[in-house]
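>>> next input, structure requested:
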Amino acid sequence: MPKTEADENPVLINEDVELVQAALRDAAEKLRPALHGYCARMLGSTIDGEDAVQDTLLRAYTAIVAGSRPPEMRFWLFRLAHNCSVDLLRKRRPEVSLDMEYLSEAADPHAHDPLEIAMQKESAQAAVSSFLQLPSAQRSTVILKDVFDYELSEIGQFLHMPLTAVKAALHRGRARLGELAKTPVQRTQTLSASPELRRFVEMFNNRDWPGLISMLSEDVHLSQTARAELRGRQQVSSIFYKGYGEVQGWRLQEASIEGYECAAVFLDDPNTPAYFMLLHWQGDVLKSIRDFRYARYVMNGAEIMF
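All right, here's what the predicted structure looks like:
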């Protein structure tokens, strides 16, 4: 029988489950941006990355209720995030290789080599989508080392890889990202905004809340990532008047991200969006809104097009 997350951690009978749940909530709040950064790069998608984070936290809560007592919360959550990312890749992108076969030769990445330092900085700044072009072992090691600064020994423990394989995967992954950075990016053609999105953006920017609310379906679903879930026109309408309506100086603009049209939200910086909203329509009726207002970490490495 395959092991579960609960099986990997010893059960401590005297441990207060409420204390462990509180520790999980505290860790989740602090680590959520980092967990998303890892998942998004593993999946090559900032949107799928947030789905993986939500699945990670659900698995963690379920495992704790079942008796799991992780000895170290951060390491455990990252391990769960890795597993969730792999599962989501298998489901949504079966064409992506998940081969974790290790490289036989180990090129030692010298920590003080100026070239290696430059490659590490380049890796940390690479767009989310570029990581998906690396083999799985290289992708994981580069993310853990160059984005989150894990020790090589920790990465080996995390991925169940020998140290020589970690060094080799890191070296080759950095080199491959460097090659990708020099390759001209083939931009996907910007999506032409739908009439519904243009109307939504115009009404929002004019603060025409009655007109905007008239576009909502009776069973509309608003998900404010990492904050609230609202259902039904009455509940969602209150957000426009009491939430969005109370913020001054922000505006929306039609955009696209990862092939989906979205509403980019501009706040303090008129040239750089602070976050975005994903809108799902059924005809000209708005069925759901996925609002990343409270999860602005999704913008790190995201590629929004106008």
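>>> CA only for contacts and neighbour counts going forward, please
Noted.
>>> which ones are touching residue 224?
290-294 (C-alpha atoms under 8 Å, 6 or more residues apart in numbering).
>>> of those residues, closest to residue 259?
Minimum separation from residue 259 among the contacts of residue 224 (C-alpha to C-alpha) is found for residue 290, which lies at 15.5 Å.
>>> if we only consider the contacts of residue 224, which is nearest to residue 191?
The closest of the contacts of residue 224 to residue 191 turns out to be residue 290 (C-alpha to C-alpha; 18.8 Å).
>>> buried ones only from the contacts of residue 224, please, as a PyMOL command.
Command for PyMOL, covering only those of the contacts of residue 224 found buried under the criterion 16 or more other C-alpha atoms under 10 Å:
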select buried, resi 290+291+292+293
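>>> one more to put side by side:
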Amino acid sequence: MTGSQDESIAATRLRAFEREAASLRARLHRYASRMVGSVIDGEDIVQEALAKGFVAIRNGDMPDKTEPWLFRIAHNAALDFLRKRALLRGRESEVELDMIADENSALDARIAAEASLAELMQLPPAQRCAVVLKDVLGHSLEEIGEILETSDTAIKGALQRGRESLRKLAAAPRMAPPRPALDRQDMRRLGDYVAAFNARNFDALRGLLAEDVKLELVNRLRADGKEYVGNYFGRYADETHWHFATGLVEGRPAILVTSPERPDGPPRYFILIDWEDGRIAGIRDFLFADYVMDGLEYSGTP
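Now for the predicted structure:
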């Protein structure tokens, strides 16, 4: 086989992986966000998992089944994230053999699907993993075993414990989360940004960009530098289907983007702005990643 043929085969495999990865992205995010308790951090984990997958494919690795392989990468990335955040707790591998779960519980599936990210984070990682894969994403025990590379008995034990904990949480009265401490100056800046956007005063916004500003249109593109990021506002200038409002996403200041016909309705997506010395240092826009809205905890500005 010639070098050009090898390159053609590698390119074909990479394109096939790109298509499959794109089709799995929302499910991977649903899993990752519930493992780490944040749709924002969950997106970071998905990006890390996909990047590792692309590198492996380019290096010639060809998994028999892409889905469990990618979920395994995302699972390990989530655990690494939790370890770094010093939130890993409990004993992941020790499961009592007599705790055998009914693998087809409609009630447990409903409870898990309705559980908030904060509630799921109260489970140890092994239990959380089993519950999310089985009751939220609908994987079979065999598929979960492929992802985690562990036995049915261990999975059933973790699933049983996780379900029992979620039932107790579902039956308990829900406490309102504590209000976050907000930086008044950042909230004022964000309010000014939103007002300028809704007034379509994009030249004023371009004037606020730092020279080394970074833009991420999640799931679409990245750009660095004031000149390139300034073009970002042109897309919004050409459209009329958005309305901006200040709010909170997972306790941090954010822009909630709604329909102009229903400005008080639920957000379609959100945008995060980072400030440095009074200038815009970073923009993270989730326009092309609406899958992150699944499980998102948000509110209007208090």
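>>> re the thing from before, how about the contacts of residue 224 of the first structure in a markdown table, adding distance to residue 125 of the first structure?
Below are the contacts of residue 224 of the first structure laid out as a markdown table (distance: C-alpha to C-alpha, whole Å):
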| residue | distance to residue 125 of the first structure |
| --- | --- |
| 290 | 26 |
| 291 | 25 |
| 292 | 22 |
| 293 | 23 |
| 294 | 23 |
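>>> closest to residue 283 of the first structure among the contacts of residue 224 of the first structure?
residue 290 (17.8 Å).
>>> so which helix or strand takes in the alignment partner in the second structure of residue 77 of the first structure?
By TM-score structural alignment, residue 77 of the first structure lines up with residue 70 in the second structure. Residue 70 of the second structure is part of helix 66-84, with elements assigned from DSSP states H and E.
>>> and that helix, what's buried?
Applying 16+ other C-alpha under 10 Å to helix 66-84 of the second structure flags 67-79, 81-82 as buried.
>>> shouldn't residue 105 of the first structure be in contact with residue 165?
Yes. With contact defined as C-alpha atoms under 8 Å, residue 105 of the first structure counts as touching residue 165 (7.5 Å).
>>> residue in the second structure matching residue 214 of the first structure?
Using TM-score structural alignment, residue 214 of the first structure pairs with residue 207 in the second structure.
>>> do the same with residue 253 of the first structure
The equivalent of residue 253 of the first structure in the second structure is residue 245 (alignment by TM-score structural alignment).
>>> so who does its match touch?
191, 194, 255-258.
>>> check these and tell me the two furthest apart.
191 and 258 (15.6 Å).
>>> what about residue 38 of the first structure, how many residues nearby?
When neighbours are defined as other C-alpha atoms under 10 Å, residue 38 of the first structure has 27 of them.
>>> can you give me the helices in the stretch 201-302 of the second structure?
Counting by DSSP state H, counting those that start in this stretch, the stretch 201-302 of the second structure has helices at residues 202-207, 226-229, 232-237.
>>> what's the answer for the stretch 51-200 of the first structure, then?
73-92, 114-125, 136-142, 152-159, 163-182, 195-205.
>>> now those helices as a markdown table including distance to residue 24 of the first structure?
Output for these, formatted as a markdown table (distance: least, C-alpha to C-alpha, whole Å):
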| stretch | distance to residue 24 of the first structure |
| --- | --- |
| helix 73-92 | 7 |
| helix 114-125 | 27 |
| helix 136-142 | 24 |
| helix 152-159 | 19 |
| helix 163-182 | 29 |
| helix 195-205 | 37 |
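>>> so which of these is nearest residue 101 of the first structure?
helix 136-142 (7.5 Å).
>>> so the closest one matches what in the second structure?
The aligned range for helix 136-142 of the first structure is 125-131, by TM-score structural alignment.
>>> the matching stretch vs the first structure, average distance?
Compared with the first structure after the fit, stretch 125-131 of the second structure shows a mean deviation of 0.8 Å (mean C-alpha distance after the TM-score superposition for the first structure).
>>> buried set for that stretch?
For stretch 125-131 of the second structure, burial by neighbour count (16+ other C-alpha under 10 Å) applies to 125-131.
>>> same deal with stretch 284-302 of the second structure?
284-287, 289, 291-293, 295-296, 298-299.
>>> I'd like these written out as a markdown table, with distance to residue 220 of the second structure added.
Converted to a markdown table, those look like this (distance: C-alpha to C-alpha, whole Å):
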| residue | distance to residue 220 of the second structure |
| --- | --- |
| 284 | 11 |
| 285 | 10 |
| 286 | 9 |
| 287 | 9 |
| 289 | 9 |
| 291 | 13 |
| 292 | 14 |
| 293 | 17 |
| 295 | 22 |
| 296 | 20 |
| 298 | 23 |
| 299 | 26 |
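>>> which one of the residues you listed is nearest residue 119 of the second structure?
Nearest member of these to residue 119 of the second structure, counting by C-alpha to C-alpha, is residue 295, at 11.3 Å.
>>> now do the contacts for that closest one.
Contacts of residue 295 of the second structure (C-alpha under 8 Å, 6+ apart): 39, 116-117.
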